[in-house]
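Colleague: sequence unknown, structure follows:
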């Protein structure tokens, strides 16, 4: 029996596994559930589905709208809590996804911070953003302290889309990329570059003066006509810059409602900071042109997935031609309204992890999951018109319960020191998950889930009795060709303490 207690921030872990092999399922579940993870943290909603070839654990709860996340030089997590500041989480790390929070410390107390966070390569300078400004601090990871706050970039305030994503290039040192979204669903002012909305820019932070950069007029323009590109990443092998864009809601074309399946969300390519400038500074279409996901729209003609098209009130044959010929098309297009919020690459550049926060503008919810896109030679493997580029890793078991009773992924951090382990925040539930490829966790070799638009695996949950030499009692069986295993756990509350026993 184990006694579980602690503050509102959960210090335990729930182990989740899925696989298509009985032997691998039994060995992985047992290793995840044995003495390495002494306690269990259970989500308040139906446990997520984990794709074959991956393991996942819930490692923290009780956070206040966690958004951006990163790993410092000592292996601690730094997390932006929207509306409150940055928290430092010292981890107790048993290896793989068996991680718990040992100590939580408020690092920056600032209610204006809402999403963006970045750390210099040497780990000594911290960056974060509000809706209007980008700040920096000297950061001491050993002392868990910051000092010397500076304002680097300013004049970014607008309504509606207020996240200001930050990315510090590793291929072109000292260039800090900042993404700013639109001020409304369809923002006519974003068509004027001087307004500085729906734009990604890069700023040289090695020569910042006492006067901060002016976002609308300064910096290197990487792209505009980007409605709300919250996720921005640098492909680690070639240095190519990619963003994932949240497209528009409530769309009509030629008087017909097409909002359920159009427009698609976009992955856009912005060239290289260290080389070719293909597409760099180009216009990606917003607010006049959008990417097609479902061809079932009026006057679709020869349009295919990923082609730019014109909705009302701009719709006309001539405007459609302009959308196709005059703007930069997306590199990939995703199902409408899934709301991609972050993109992070594995160190070898073979996979891009993407968080899909989830829809509100669809009758049937979409998104609410962590997925991957396969890359090779610095570009997505799939063609621009693909509808199957996304492979799901961690998804909600019942999206009909979303958004109220499910996780909503936001920020990602990849721990290169531990086999590519991924940390993921969920803002609506105040949680952090740890995810890792099962083969990496068990053997140190790579592996991945199969491509799927619906999850690709059956959930296996395993828990422990809390003693380092106690093996759990696993109940195993098969459902639809998949193995499932679960430990039966009894819970009892006595005097505010929770007792758990396996039987």
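Modeller: Sure thing, it's come through. What you see is a predicted model; the values in this text were computed from it and never measured.
Colleague: Going by C-alpha atoms from here, please, whenever you check contacts or count neighbours.
Modeller: OK.
Colleague: So which residues of the stretch 351-500 of the chain form strands?
Modeller: 351-356, 369-376, 379-380, 390-395, 409-415, 421-426, 431-437, 460-462, 475-479, 482-486, 489-494, 497-502 (DSSP state E, counting those that start in this stretch).
Colleague: also this one, for the comparison:
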């Protein structure tokens, strides 16, 4: 009888742990093995829900929501599938279309908030990440980085190959680029999978190279897919948003806001969120989960799971109110691995005393028909020379412009 009661108690504890992973839930720790000769048991409920695609019609665009005093309009449309955006001080805007393998130049020549000059300025297979430094445009594909001189009219010289040996992309081929305050080029390299030990040490990292592509070093690791990152304009500290693991349920794994520090390990695929263990993968060798947790740098802030953070942009323009200075915008592409959709918006990440403290909605309304449909999955962000915020959607081929009235 005692044995039967003990078995029932153990089953109750395990069942509770399978569905409860809260920060203050100690049961989760008790079911995670610390040795390879003990079993792992976990159960999650997974969903696939992809809202249907609607056109970016006038009626849909007109019901988009921004804070009071702001307005949202189309900066450009019929662009194919625009992804990453960058701008320069003269107002020239560059956008990549990974599927078409192109880099586009868009210019608003008369200052009315609409691009009236659109042209393809480079043809590079799987072009995605962009960065500008010293009159040159840097372009990342899955395995390469190119650089091209920028002419006064925004056109480009012949792209030159700088790097040719980035690892294969797998599930996350979307390399992004940015130059740090140190003048070095930082390159994000996502994981090849949802959750697995990577055979190539460069996957699930951010690497750093000289501006000529030389001296590549791993800057930080344990990052599943950090597409959006940048440096706080006042503190110079580096921040990024990492994509959480799929198939852990509707509300796990949350998206992470990480302070990116040289040499840090952010835990993927073994540790996630606020120090939780991923039962799908054990650390290699004799390392226990607890030992791996001790060397993991945990996120400073988290956001709703499966929202899929894309480009991140600190606001440095002079059009928005002063309290936007030092805050960041993040394009949330939107969920698919969840029963009810989240994301499909741009959010504002508030910083106080140089630290991220909360998220607020900034541009919403892309989910329509009772959240059964959408007309925009957002990717790129850029602050235009006039201070407005540009946002790209690669489903309807639109770049939106948010401005202060």
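Modeller: Now that the structure is in, tell me what you want to look at. Everything numeric here is computed off the predicted structure, so don't read it as measured data.
Colleague: Any idea what the TM-score is?
Modeller: TM-score for the superposed chains, counting by TM-score structural alignment, normalised by the length of structure 2: 0.77, backed by 339 aligned residues with a CA RMSD of 2.5 Å.
Colleague: still on that earlier bit, adding mean neighbour count and distance to residue 315 of structure 1, write the strands of the stretch 351-500 of structure 1 out as CSV.
Modeller: Below are these laid out as CSV (neighbours: other CA atoms under 10 Å; distance: least, CA to CA, whole Å):
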stretch, mean neighbour count, distance to residue 315 of structure 1
strand 351-356, 24, 29
strand 369-376, 22, 32
strand 379-380, 18, 31
strand 390-395, 27, 30
strand 409-415, 27, 33
strand 421-426, 25, 37
strand 431-437, 27, 43
strand 460-462, 25, 49
strand 475-479, 11, 49
strand 482-486, 21, 49
strand 489-494, 12, 59
strand 497-502, 15, 60
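Colleague: okay if I get the ones you listed as CSV plus distance to residue 337 of structure 1?
Modeller: Formatted as CSV, those follow (distance: least, CA to CA, whole Å):
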stretch, distance to residue 337 of structure 1
strand 351-356, 9
strand 369-376, 13
strand 379-380, 21
strand 390-395, 15
strand 409-415, 14
strand 421-426, 18
strand 431-437, 23
strand 460-462, 29
strand 475-479, 32
strand 482-486, 31
strand 489-494, 38
strand 497-502, 40
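Colleague: what about the ones you listed, which gets the closest to residue 57 of structure 1?
Modeller: strand 431-437 (5.2 Å; CA to CA).
Colleague: Now do that closest one and strand 421-426, the angle between them.
Modeller: Interaxial angle of strand 431-437 of structure 1 relative to strand 421-426 (axes from the mean of the first three to the mean of the last three CA atoms, to 10 degrees): 150 degrees.
Colleague: which helices and strands sit right next to strand 431-437 of structure 1?
Modeller: Counting contacts by 3 or more CA pairs under 8 Å, 6 or more residues apart in numbering; DSSP states H and E, strand 431-437 of structure 1 packs against strand 54-60, strand 421-426.
Colleague: Three-state assignment for residue 13 of structure 2, please.
Modeller: With DSSP: H, G, I helix; E, B strand; the rest coil as the basis, residue 13 of structure 2 sits in helix.
Colleague: correct me, but it touches residue 27?
Modeller: Yes. Between residue 13 of structure 2 and residue 27 there is a contact under CA atoms under 8 Å: 7.1 Å.
Colleague: just to revisit the earlier point, could you export the helices and strands packed on strand 431-437 of structure 1 as a markdown table, including distance to residue 154 of structure 1?
Modeller: Shown next, in a markdown table, are these (distance: least, CA to CA, whole Å):
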| stretch | distance to residue 154 of structure 1 |
| --- | --- |
| strand 54-60 | 33 |
| strand 421-426 | 27 |
